[in-house]
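In: using only what follows, build the 3D model:
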Amino acid sequence: MASNETTSSGVLVIGLGRFGSALADELDSMDVEVLAVERDAALVERWSKRLPVVEADATDPRAMEQIGASDFGAAVVGVGTSLEASVLITGNLVDVGIPEIWAKAISVEHKRILQRIGAHNIVLPETESGTRVAHSVGGKMLDYIEVEDGFAIVKMRAPKETHNFRLEELDLRNKWDLQVIGVKVPGEDFEYGGRDTLITPDCILVVGGDSDVLERFSQRP
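Out: A predicted model of the protein is given here:
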């Protein structure tokens, strides 16, 4: 999200609940220009010492005009608990022509509505977090990110059958249709996966591929 274009024109973050405040704070730490919008005076006061914050009701189109919303390269709607507010705010951002709109949804139905009115990217924090934990519990996956259409990237422990072999010898691309993106050995720098990369018993692999295939591969002893 913090592309050069976005960084130069800033990110508007609407709603300083747990999701919005964490996102705004992280963007600020990345030196991305951020303006937060929150209608709760207590939250505005709490965050004003750390972030540029304005107290305003983003469901009101006039308020969006007053804060210059159209000048931002991206906006994030962190309001999720009120469906009506979320939809109104997203619609206002679409109307002012913000080129990249991210919005938090609390359900699949909420996500569909936001997509229909013009949000470019939808985040389902609870669902996505649950999915990541489900793939990690009881297995060798240490982290799981589903990109789209069944393609995922995982961080996992190396199965025994890969120990002390080079990637060229394992030929995982042909045998499993998986791509080892990189390898991390404790105490050493991250190494991008190459033909001569040696997999040792203590390696952590970063692998991309079909989510179902990754699930099966990660369960290998």
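In: only C-alpha atoms from now on, for both contacts and neighbour counts.
Out: Noted.
In: give me the contact list for the longest helix along the chain.
Out: Of all segments of type helix in the chain, defined using DSSP state H, the longest is helix 83-96. Helix 83-96 has contacts (Cα atoms under 8 Å, 6 or more residues apart in numbering) with 58-61, 64, 69-70, 75, 77, 79-80, 101, 103, 110, 113-114, 117-119.
In: chain center to the helix or strand just after that helix, what's the gap?
Out: Counting by DSSP states H and E, the next helix or strand C-terminal to helix 83-96 is strand 101-104. Centroid separation for strand 101-104 versus its chain: 11 Å, with Cα atoms, centre = their mean, to the nearest Å.
In: what packs against strand 101-104?
Out: For strand 101-104, the helices and strands in contact under the criterion 3 or more Cα pairs under 8 Å, 6 or more residues apart in numbering; DSSP states H and E are strand 74-77, helix 83-96, strand 121-123.
In: report the distance from the longest helix of the chain to the chain centre.
Out: Put simply, helix 83-96 sits 21 Å off its chain's centre (Cα atoms, centre = their mean).
In: check stretch 75-94 too.
Out: On the basis of Cα atoms, centre = their mean, stretch 75-94 sits 18 Å off its chain's mean C-alpha point.
In: now that stretch: buried residues?
Out: For stretch 75-94, burial by neighbour count (16 or more other Cα atoms under 10 Å) applies to 75-80, 83, 85-94.
In: start to end distance for it?
Out: Taking Cα to Cα, to the nearest Å, stretch 75-94 runs 10 Å from one end to the other.
In: same question for stretch 207-214.
Out: Start-to-end, stretch 207-214 (Cα to Cα) is 8 Å.
In: which residues are contacting it?
Out: Applying Cα under 8 Å, 6+ apart, the contact partners of stretch 207-214 are 146, 150-156, 176-182.
In: so where do the strands sit in the chain?
Out: Ranges of strands within the chain are 11-14, 34-38, 53-55, 74-77, 101-104, 121-123, 141-148, 151-157, 165-166, 179-184, 191-192, 198-199, 204-210, based on DSSP state E.
In: and the ones you listed as a markdown table, adding distance to Thr131?
Out: Shown next, in a markdown table, are the strands of the chain (distance: least, Cα to Cα, whole Å):
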| stretch | distance to Thr131 |
| --- | --- |
| strand 11-14 | 25 |
| strand 34-38 | 29 |
| strand 53-55 | 33 |
| strand 74-77 | 22 |
| strand 101-104 | 16 |
| strand 121-123 | 13 |
| strand 141-148 | 8 |
| strand 151-157 | 12 |
| strand 165-166 | 31 |
| strand 179-184 | 22 |
| strand 191-192 | 26 |
| strand 198-199 | 28 |
| strand 204-210 | 15 |
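In: here is a second sequence; please produce its structure as well for comparison:
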Amino acid sequence: MSPSDSVVVAGLGRFGRALAIELAQAGVDVLGIDTNPEIVQELSGVLTHVVRADSTKKEVLDQLAVPDFTHAVVGIGSDLEASILTASWFVRFGIGKVWAKAITDPHGQILEQIGVHHVVYPESDMGRRVAHLLRGSIADYQDLGGGFAMITATVPPSLVGSSIATIGLRSKHNLNVTAVRKRDAGWAHADGDTVLDWGDKVIVVGPAEKAERFIDMA
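Out: Take a look at the predicted model:
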């Protein structure tokens, strides 16, 4: 994000609060909106602006100059009606990027149908990530959405000594190894001539299921 960007966050529960604070600490202009007076009081002085207001009402959002913001986040989860109404106003205002939290697949589908640009599932995404980490060979797992993932993992034993070009990941599996970290060394760009050694870690990007199968190769 550039210094000129501004973000409105409606719903300051655990997800919205953490996101808003992180952005504010990075110097981003953040407006937080919530109906809970205690939350608003706690975040007063932490965020650029924080107000107690009903984000489902257009006149309230207009008074707060929400249409002028470059990004918007709907952090409302349990109140589906409020989540959908708030998101619909953000979309109608023509805000450049609208993100929204969903708690179920049907909730997320509705958000997508009304034009939300990015729908996130914090609880299910974290559950999948931890499950992958528990498998042992995966050091980090990032769900990129749309069925794609970025995985950091140790090179499977069966691929030790092979070059990336020889393995044919891109041609056979539509996967890309973007970086490799040799033992006792930092991350470096990977290309077709890069030979994978025992103990190397790689960053693989592509279709999630194919990336997971690649990591699981014996």
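In: TM between them?
Out: Superposed pair, TM-score by TM-score structural alignment, normalised by the length of structure 2: 0.88. Supporting alignment: 217 aligned residues with a Cα RMSD of 2.1 Å.
In: what's the average distance for the longest helix of structure 1 when superposed on structure 2?
Out: Compared with structure 2 after the fit, helix 83-96 of structure 1 shows a mean deviation of 1.7 Å (mean Cα distance after the TM-score superposition for structure 1).
In: which residue numbers in structure 2 does that helix align to?
Out: The alignment of helix 83-96 of structure 1 onto structure 2 (TM-score structural alignment) spans residues 80-93.
In: before we move on, the earlier item: mind putting the helices and strands packed on strand 101-104 of structure 1 into CSV with distance to Glu168 of structure 1?
Out: Shown next, in CSV, are those (distance: least, Cα to Cα, whole Å):
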stretch, distance to Glu168 of structure 1
strand 74-77, 42
helix 83-96, 49
strand 121-123, 37
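In: quick one, which of the ones you listed is nearest to Arg220 of structure 1?
Out: Among these, strand 121-123 comes nearest to Arg220 of structure 1, with 31.6 Å by Cα to Cα.
In: ok, of the contacts of helix 83-96 of structure 1, which come out buried?
Out: Among those, those classed as buried by 16+ other Cα under 10 Å are 58-59, 61, 64, 69-70, 75, 77, 79-80, 101, 103, 110, 114, 118-119.
In: show me what contacts the residue lying farthest from the centre of structure 2?
Out: Relative to the mean C-alpha coordinate of structure 2, counting by Cα atoms, centre = their mean, the farthest residue is Gly161 (34.3 Å). Going by Cα under 8 Å, 6+ apart, Gly161 of structure 2 touches 195-198.
In: ok, and the most crowded of those residues?
Out: Of all those, Leu196 has the most neighbours under the rule other Cα atoms under 10 Å, reaching 22 neighbours.
In: which ones are touching the counterpart of that residue in structure 1?
Out: In structure 1, the residue matched to Leu196 of structure 2 (TM-score structural alignment) is Ile199. In this structure, Ile199 of structure 1 makes contact with 158, 162-167, 183, judged by Cα under 8 Å, 6+ apart.
In: out of the residues you listed, flag the one nearest to Val34 of structure 1.
Out: Nearest to Val34 of structure 1 among the contacts of Ile199 of structure 1: Val183, at 34.4 Å, using Cα to Cα.
In: now check structure 2 for the residue matching the closest one.
Out: Counting by TM-score structural alignment, Val183 of structure 1 corresponds to Val180 in structure 2.
In: distance of its match relative to Thr194 of structure 2?
Out: As judged by Cα to Cα, Val180 of structure 2 and Thr194 of structure 2 stand 8 Å apart.
In: between those two, which has more neighbouring residues?
Out: Neighbours per residue, other Cα under 10 Å: of Val180 of structure 2 and Thr194, the larger number sits with Val180, 26 against 17.
In: the more buried one against Gly192, yeah?
Out: No - when contacts are counted by Cα atoms under 8 Å, Val180 of structure 2 is not listed as touching Gly192 (11.7 Å).
In: quick one on the thing from earlier: just the buried ones among the contacts of stretch 207-214 of structure 1, please.
Out: Counted by 16+ other Cα under 10 Å, these give 146, 152-156, 178-182 as buried.
In: count the neighbours of the counterpart of Glu112 of structure 2 in structure 1 for me.
Out: Under the alignment (TM-score structural alignment), Glu112 of structure 2 pairs with Gln115 of structure 1. By other Cα under 10 Å, the residues close to Gln115 of structure 1 number 15.
In: the residue nearest to Cys203 of structure 1 when sequence neighbours are not counted and Gly138 of structure 1, how far apart?
Out: In space, and not counting its chain neighbours, Cys203 of structure 1 is closest to Val185: 4.9 Å by Cα to Cα, 6 or more residues apart in numbering. Distance of Val185 of structure 1 to Gly138 of structure 1, computed by Cα to Cα: 22 Å.
In: which one's more surrounded, these two?
Out: A direct count of neighbours by other Cα under 10 Å for Val185 of structure 1 and Gly138 places Val185 higher, at 15 against 9.
In: and for Glu209 of structure 2, the neighbour number?
Out: Counted with other Cα under 10 Å, residues neighbouring Glu209 of structure 2 total 11.
In: which residues touch the equivalent of Ser136 of structure 1 over in structure 2?
Out: Using TM-score structural alignment as the criterion, Ser136 of structure 1 maps onto Leu133 of structure 2. Leu133 of structure 2 is in contact with 139-141, counting by Cα under 8 Å, 6+ apart.
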